[in-house]
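Novice: just coords:
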């Protein structure tokens, strides 16, 4: 990472644009998927937090932003407010299924209802442009990111009881009077379902280990091959990849390489910020791995892969619930780290709507970049694929680009504003490209991130 006076670290990116369409993995449109892309040589966790809060997302070191008003299946950034999360009936079923398996050792015979528990198919991945490659780091095409964690909505038992109590009451009552605290049954927290008491003679032992993947920790290096072998089996069984496709280099590029540098701060979580693997060890062997980023305001889910022999345990759903619990744990150490980002919500693809059941959750407005409760957004998405969620007609992008001249560029190892770069006679040919890039990242990020100029 480039560091200047005062030990300031910089994010360095190369912008690729994104004018051509590619195959959509959701609706199978051959050229309907559109996104902007850039290669990140290195990135601070705060810059990435700011970028994902503008609709960007990483796959390896490639960072992309879907063109929501043009792409066939719009992908909206979704986050869950982890401290307020309460598991639904179907969530509890998944957690109890795992507890039962650990206790008595018997795998369920089949998955629940054919749920899409894992990542989207390879065709849904962002495509790195073939006509331009990042300077000094030429990469092959990247694969998709985001696991699937299927669930169904459920009304809590407390809500049901309140409805029954007031069903025959005065119709003028808009909100039922809540029962007194003494009569209210407090819902069981998520952690109680995860770490419930197990008998001493349990058939299995499940341990979740957090290992830093970038830069790789000794624990990550020691378990690398075992983790890769699970990934290879997963890709072959779940995504029907031929044996040579999930290569070790592809695994490294997709799930191990990360532009995020390891960072620590006095008010941050003890484990620090950056990219990690959460390894699920069952009786001494890895059966699943959740790839996550720990950022200043959130835990961001990147991918989940698991051993096909354990597919009936709904490991996609289980890992998401564990990651929400992990976010809650980190929030106690760092109060502003309170959200769990599930990647993208795709309402136009019915099997991808399950992410909206991890509530309370919000979707990111694609025009103002304000967070809006998903209940409001879904009403709009029922009528149109693309929607502006912010209902205030006067609201705009608080970080809208105002002066492209203040955007920072890196030219011949020197950091300078784009205006100074242009005065050198270097900016005439790329002004439209730089303008487009700066519009997408916003004024604040444009003034912090270094755009590489050859």
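Specialist: Nice, thanks for sending it over. Here the structure is a predicted model, which is why all the values come from computation and not from measurement.

Novice: going forward, measure contacts between C-alpha atoms and count neighbours the same way
Specialist: Noted.

Novice: residues in contact with the nearest residue to residue 291 once chain neighbours are set aside?
Specialist: The spatial neighbour of residue 291 that comes closest, neighbours along the chain excluded (C-alpha to C-alpha, 6 or more residues apart in numbering), is residue 277 at 4.6 Å. Residue 277 sits next to 210, 211, 212, 213, 289, 290, 291, 292 when contact means C-alpha atoms under 8 Å, 6 or more residues apart in numbering.

Novice: Can I take it that the second one is in a helix?
Specialist: Read it as residue 211. No: according to DSSP: H, G, I helix; E, B strand; the rest coil, the state of residue 211 is strand, so it is not within a helix.

Novice: from what I can see it touches residue 222, true?
Specialist: No: counting by C-alpha atoms under 8 Å, residue 211 does not reach residue 222; the two are 10.5 Å apart.

Novice: Of those two, give the one with the bigger neighbour count.
Specialist: Applying other C-alpha atoms under 10 Å to residue 211 and residue 222 shows that residue 211 carries more neighbours, namely 20 against 11.

Novice: and here's the other structure:
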């Protein structure tokens, strides 16, 4: 069940203008499947409410973003971030790669030596790597020429050369995210600890005031928000309250991921774990840690944890995506998200996901002067595509269930009726406005989510032309 409110202007959290245009709906016990459908249509959760911006009207375009957990690869910059945090929390040991035994090294060297001759390429090749291999082989042949068995000596020299390369490659090998996860796991829990706490847990209730203090410091120092509501009640409403229906048996639900250094709270990432993905709803941290790139570190920790989530909860499917909230082009605070490759953005028109590096980056630059960029290619038949989209939106609207108002205009009938079955004049003189709002909502959530929604409209706002 949701309470829907149409688009209205408010203060933008990115440029501080009063030109952010956003639609809201308040949710009540939203199942994980419906939540994931809403995420795939650009909705973001804050407390018990979901919001989506109007891209043609809002000041700062907010693109929904995500990364693929199963195909994520660390970059050199992210490894530096992990090393900085590891040093900061006292783990100077760092990750250690698994070493090959002497027998394994000899076997690998012999196998690579057999490939050395082929690596020289055809005799007429002028490629640089082929020329380097030929020069190397010529030097080894000269050294082997004086031996009793030149061919056997050449094979031995090739194996020695390959073994040296393997040792050097192993010594300089790039550590994986799992290597760093093991390094953090070796730390003393009394020194550094990551806690995943559900909203109803006693441990979270005991640490809420620590979270509140960290949250206030973050808002004042990082966002410099002078008009912010600083009350503890507001913090609980937007950060602690959740509308996601938990499924604890499969590990699905809302978690507060707390990062502790001794008895000092470093930061909190509020995460919603869904059917086969998770969403980082909001992250705040101690501003003194800004040099450690805390946003990147927390995202990397989530990726590491989600990659092994199915081992802890085998009842559910493996995690596929981590949703990263909105991405605003040109915003430096959100720039780290594009480095979590493969990074994807949601097309605001077709509601399809596109790769940032191969598709979105160039289109964002090309459309820098426009309100937003469309990532999907233009339809071959625009008229047919528009007709299909209109038909789909009408079907989605008819599938919505809406609560009927009472005779006096108040919501007194606890009955939800599909839009297709609404009686004529169900909302009195506001019926046309109600149908317009329901059509708008159906277009914003898509047909799959529309079939699961039961909508409450505020009649008093309908009379004013709102939602």
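Specialist: Sure, I can see it. Remember, predicted model here, so these are calculated numbers, not experimental data.

Novice: and the longest helix for the second structure?
Specialist: In terms of residue count, the longest helix belonging to the second structure (DSSP state H) is helix 150-171.

Novice: now that one: how far from the chain's centre is it?
Specialist: If you compare the mean C-alpha spot of helix 150-171 of the second structure with that of the full chain, they lie 44 Å apart, counting by C-alpha atoms, centre = their mean, to the nearest Å.

Novice: Show me what secondary structure element comes after that helix.
Specialist: helix 177-185 (DSSP states H and E).

Novice: mind checking the longest helix of the first structure?
Specialist: Assignment by DSSP H gives helix 315-333 as the longest helix of the first structure.

Novice: Buried residues, that helix. List them.
Specialist: Within helix 315-333 of the first structure, the residues scored as buried using 16 or more other C-alpha atoms under 10 Å are 315-325, 327-331.

Novice: measure the residue lying farthest from the centre of the first structure to residue 228 of the first structure for me?
Specialist: Relative to the average C-alpha location in the first structure, and by C-alpha atoms, centre = their mean, no residue lies farther out than residue 170, which sits at 45.1 Å. Between residue 170 of the first structure and residue 228 of the first structure the computed distance is 62 Å (C-alpha to C-alpha, to the nearest Å).

Novice: What does residue 254 of the second structure correspond to in the first structure?
Specialist: Alignment of residue 254 of the second structure against the first structure is given by TM-score structural alignment, with residue 275 as its counterpart.

Novice: is it true that its match touches residue 263?
Specialist: No: taking contact to mean C-alpha under 8 Å, the distance of 10.1 Å between residue 275 of the first structure and residue 263 leaves them out of contact.

Novice: The two: who's more crowded?
Specialist: It is residue 275, of residue 275 of the first structure and residue 263, that has more neighbours when counted by other C-alpha under 10 Å, with 28 against 15.

Novice: Nearest residue to that one in space, please, no chain neighbours.
Specialist: Closest residue to residue 275 of the first structure in three dimensions, ignoring its sequence neighbours and counting by C-alpha to C-alpha, 6+ apart: residue 293, at 4.5 Å.

Novice: and the one you found, how many neighbours?
Specialist: Summarising burial for residue 293 of the first structure: neighbours were counted as other C-alpha under 10 Å, giving 23.

Novice: Secondary structure of it: a helix, I assume?
Specialist: No: the assignment for residue 293 of the first structure is strand, going by three-state DSSP, so no helix is present there.

Novice: That one maps to what in the second structure?
Specialist: When the two structures are superposed using TM-score structural alignment, residue 293 of the first structure falls opposite residue 272 in the second structure.

Novice: which residues sit in contact with that match?
Specialist: Neighbouring residues of residue 272 of the second structure by C-alpha under 8 Å, 6+ apart: 244, 252, 253, 254, 255, 278, 279, 280, 281.

Novice: so how many other residues sit close to the counterpart of the first one in the first structure?
Specialist: When you say that, I think you mean residue 244 of the second structure. Here residue 244 of the second structure is matched to residue 260 in the first structure, going by TM-score structural alignment. Neighbour count for residue 260 of the first structure, taken as other C-alpha under 10 Å: 27.

Novice: Residue 42 is in contact with residue 260 of the first structure, correct?
Specialist: Yes: applying C-alpha under 8 Å as the test, residue 260 of the first structure and residue 42 come out as touching, 6.2 Å apart.

Novice: about what we covered before: please give me every residue in contact with the match of residue 254 of the second structure.
Specialist: 212, 213, 214, 258, 260, 261, 262, 291, 292, 293, 294.

Novice: wait, residue 17 of the first structure sits on residue 434?
Specialist: No: Residue 17 of the first structure sits out of contact with residue 434 when judged by C-alpha under 8 Å, with a separation of 9.7 Å.
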